[in-house]
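Asker: generate a structure from the sequence data that follows.
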Amino acid sequence: MDFGLNGKIAIVTGGGTGIGNAIARTFSEEGATVVINGRDKARIEAAASAIGPNAHGVVADLMTAEGSEILAEQAGRLGPVSFLVNNVGVFDVNDFFEVSDQRWHEYFEHNLMTAIRITRIVMKDMLARDEGSICFISSEAAIRSIGNMVPYSVTKTAMLGLGRSLAELTRGTSVRVNSYMPGTTATESVETYFADLAKQQGKSVEETLRDFYREVQPSNLTQKLIDPALHGRGVIQLMTNAAMNGVTHRADGGTIRSIFG
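Answerer: Reported below is the predicted structural model:
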């Protein structure tokens, strides 16, 4: 299927690894020019090279206004930005009562403010051109609130509110803003987490994952980690469907028991 991406410019924040990298690869495979960012020059350039000749790595820290401006400017030199995927984020398992104010602020900076800063720049230009599509990569944790990941769940819920609110600003235009909620995915960080957990428990990774789905996510219908490449296809489909605006697309393996989303 041709998604009409040839020659289009796409920014995928944090596209060097994980779900962001899978999304960036899919954009590139579909003919788009992709711009990814990171703070480590060697790492981000290597990631861009691995994606393909249509990928560009930009050293930019979106936790600063300057970094957001650098990313938008570098991408803009290639042409008008038609797609913006806000993917930067962090997660960890923690005790709510032990999470400091500073760590809460760090979560909001990583998971929300990075998206706000770059969107504020890119979306304004999209509205002026009356063309563009934005996607916020949230998480199924935004709805399935997780007790040992409270800061992560809260900031991902806030991201859904941000996406819907910004969609309201597109009324009557050809600009769209949507959100995407992936479930537990086989990214580098998640695989490392389960490998460390298996070691702590004296089990194999396979046993640890089996227990995870039985005890933590018994409602999950696939009972396995999601291939990041599947999210690449899902996000492309969401962002190129002109009938979808202000919605949240769920790709969580059926963990959330709902007929909606």
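
Asker: CA atoms for contacts and neighbours, from now on please.
Answerer: OK.

Asker: after the longest strand anywhere in the chain, next one along is what?
Answerer: Identified as the longest strand of the chain according to DSSP state E is strand 175-182. As assigned by DSSP states H and E, the chain's next helix or strand after strand 175-182 is helix 188-201.

Asker: which residues touch Thr173?
Answerer: When contacts are counted by CA atoms under 8 Å, 6 or more residues apart in numbering, Thr173 touches 127, 130-131.

Asker: give me the subset of those lying in helices.
Answerer: Of the contacts of Thr173, the ones assigned to helices by DSSP state H are Leu127.

Asker: now neighbour count and distance to Lys224 too, for the contacts of Thr173, in CSV please.
Answerer: As requested, those are exported to CSV (neighbours: other CA atoms under 10 Å; distance: CA to CA, whole Å):
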residue, neighbour count, distance to Lys224
Leu127, 16, 40
Asp130, 15, 41
Glu131, 17, 38
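
Asker: for the comparison step, fold the sequence that follows:
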Amino acid sequence: MNIDLSGKTALVTGSTAGIGFASAKGLAAAGARVIVNGRNAAGVDKALKTLAAEVPGAKVVGFVGDLSDPKVCDQIVAEHPVVDVLINNLGIFELKDFFEIPDSEWERFFQVNVMSGVRLSRAYARGMADRKWGRIVFIASESGFNIPVDMIHYGFTKTAQIAIARGLAKRLAGTGVTVNSVLPGPTLTEGVAEMLKDEIARTGKSLEEAGAAFVMEHRSTSLIQRAANVDEVANMVVYASSPQASATTGASLRVDGGVVDLL
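Answerer: Okay, here's the model as predicted:
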């Protein structure tokens, strides 16, 4: 399959590392002009240099700012008023017991994981519909179906993203704009590596081995019996962003290794 996004502009939020960076790389390799976003200039600059080195001829620009802030969302829309592919990847997670999560953390998770995508979708979807073409992808999680007992505040935001993507797909029916959510399972991102670092130090396991052990202990329904890598998730993101995915909308696209026990 030859995915060609030449002439399209893609915004990937939270794209200096992990799934966001891998998605930016995949979209750039498909010919899109990609806006790379991160909270600090050093991270954005590093991502841009890496993309330029790894994707010859990549058309990439940076935007520094925390897109959980409504004012920063307004700034990026003013600076980049036309976006054809919007990947709502910005997100945070944290292991914490329900009884230890204060109201402020519920609000922070909601603003970062949910409202950043709501605001940007609201800002860009009208233009996509006017041009009769567009792609919006929310990076949700299998945790939106399998709410983790140790991350309930995270799981609820992922359920919200899945619902928003489905509802917005209905709202944009017939416009040529598709809206989907991509649901990774446990994935070997920098955040997961940080979470597993003590286990790696204690046991001497590699990151992949520690990731597989985590999956089998905490996501025992996994059919691949390991954590995914970021490129495996990004492949789905690029496909959902492509012209070839024109009949795929309102879908929850699982890259969860079979963790979710649904047909």
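
Asker: circling back: quick one: the longest strand of structure 1 aligns where in structure 2?
Answerer: Strand 175-182 of structure 1 corresponds to residues 177-184 in structure 2, going by TM-score structural alignment.

Asker: where's the equivalent of Leu95 of structure 2 over in structure 1 relative to Ala158 of structure 1, distance?
Answerer: Superposed on structure 1 with TM-score structural alignment, Leu95 of structure 2 falls opposite Val93. For Val93 of structure 1, the distance to Ala158 of structure 1 equals 19 Å [CA to CA, to the nearest Å].

Asker: so which of the two has more stuff around it?
Answerer: With neighbours defined as other CA atoms under 10 Å, Val93 of structure 1 and Ala158 compare such that Ala158 has more, 16 against 13.

Asker: which one in structure 2 is aligned with that one?
Answerer: With TM-score structural alignment as the criterion, Ala158 of structure 1 matches Ala160.

Asker: the top helix by length along structure 1 against structure 2, how far on average?
Answerer: Taking DSSP H as the criterion, structure 1 has its longest helix at helix 150-168. Once superposed with structure 2, the aligned residues differ from helix 150-168 of structure 1 by a mean of 0.6 Å; criterion: mean CA distance after the TM-score superposition for structure 1.

Asker: of all the residues in that helix, which ones are buried?
Answerer: Using 16 or more other CA atoms under 10 Å as the test for burial, helix 150-168 of structure 1 gives 150-160, 162-164, 166-167.

Asker: the inter-axis angle of it versus strand 175-182?
Answerer: Calculated by axes from the mean of the first three to the mean of the last three CA atoms, to 10 degrees, helix 150-168 of structure 1 forms an angle of 160 degrees with strand 175-182.

Asker: other SSEs contacting helix 150-168 of structure 1?
Answerer: Using 3 or more CA pairs under 8 Å, 6 or more residues apart in numbering; DSSP states H and E as the contact test, the elements touching helix 150-168 of structure 1 are helix 101-108, strand 132-137, strand 175-182.

Asker: turn those into CSV, columns for mean neighbour count.
Answerer: Listed next are those as CSV, based on neighbours: other CA atoms under 10 Å:
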stretch, mean neighbour count
helix 101-108, 14
strand 132-137, 26
strand 175-182, 26
